[in-house]
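Asks: Kindly return the folded structure for what I paste below:
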Amino acid sequence: MPMTEAELVNVFRALADENRLTVVRSLAGRGEMCACQLLDGLDISQPTLSHHMRVLCDCGLVRCRRQGRWCYYSIDPRVAHGLSDFFGGIPEPGGDDRSTSRRCCE
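Replies: Okay, here's the model as predicted:
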């Protein structure tokens, strides 16, 4: 099922922060990670990381799994595929579809 406009907007807003983008790249490259592992790769405090993780979880891009007192984070594949589908639907520059490439003032 494609992502709604509201879902896309929330994910893009979340990714507009450099620290959150770094977190998402780390999770995409390593899979599930503990909050302490994420914190090691950033120059921020634990409360700041908690804020960023809440934003990423609230938009649905990241999932949180609690085990005891630790939080383990991972990318939600449904949302990741939704983003991939969104970008996959963008036509290649110079494509053959002339109906969308005509000049508006002709």
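
Asks: rest of the way, CA atoms for contacts and neighbours
Replies: Fine.

Asks: in the chain, which residue is closest to the centre?
Replies: Leu61 (5.1 Å; CA atoms, centre = their mean).

Asks: one more to line up against the first:
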Amino acid sequence: MSNLLPTQFFKCLSDETRLSLILLIHAEGELCVCEMTYALQEVQPKISRHLAQLRSCNLLQDRREGQWVYYALMPQLPRWALSILDEANVGASSLVVEARKRLSIMGGRPARQTEYC
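Replies: As a prediction, the model looks like this:
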């Protein structure tokens, strides 16, 4: 179980881009940077910077598969944090809803060889 404090959790998610990223990843299971840049219509350096911040907060983990790096939620996130993300996705902002729609029609998405355990 994670030692994540609520203040740390909310501080990490206080930015709209980071919140959108984590909600999108939570909804999709795992995503690579190219999928997130396409879905959120943001430039790669901005997405990568925010992903690094989410990793430093211990909210995300990553794995490399060939040229791709995939991001998923840390499996050790406490139940209360997952519950908050679940509720936030139910009432997701139009930004996240639109991002998921864009992602569903994205061509050339990388094929995953393995999934997180």
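
Asks: Can you give me the TM-score here?
Replies: The pair, once superposed, lands on a TM-score of 0.68 when counted by TM-score structural alignment, normalised by the length of the first structure; 84 aligned residues with a CA RMSD of 2.2 Å.

Asks: before we move on, back to that, tell me the residue in the second structure aligned with the residue nearest to the centre of the first structure.
Replies: Applying TM-score structural alignment, one finds that Leu61 of the first structure aligns to Leu59 in the second structure.

Asks: what does Ser26 of the first structure give?
Replies: Under the pairing rule here (TM-score structural alignment), the equivalent of Ser26 of the first structure within the second structure is Leu24.

Asks: ok but its match is inside a helix, no?
Replies: Yes. Secondary structure of Leu24 of the second structure, determined by DSSP: H, G, I helix; E, B strand; the rest coil: located in a helix.

Asks: Report how many residues lie close to it.
Replies: 25 (other CA atoms under 10 Å).

Asks: swap in Glu18 of the first structure?
Replies: Here the neighbour count serves as a burial measure; for Glu18 of the first structure (other CA under 10 Å) it reads 10.

Asks: quick one on the thing from earlier: counting neighbours, what do you get for the closest residue in space to the match of Leu61 of the first structure that isn't next to it in sequence?
Replies: Distances taken as CA to CA, 6 or more residues apart in numbering put Met74 closest to Leu59 of the second structure, at 5.5 Å, once the chain neighbours are dropped. Close neighbours of Met74 of the second structure, defined as other CA under 10 Å, add up to 14.
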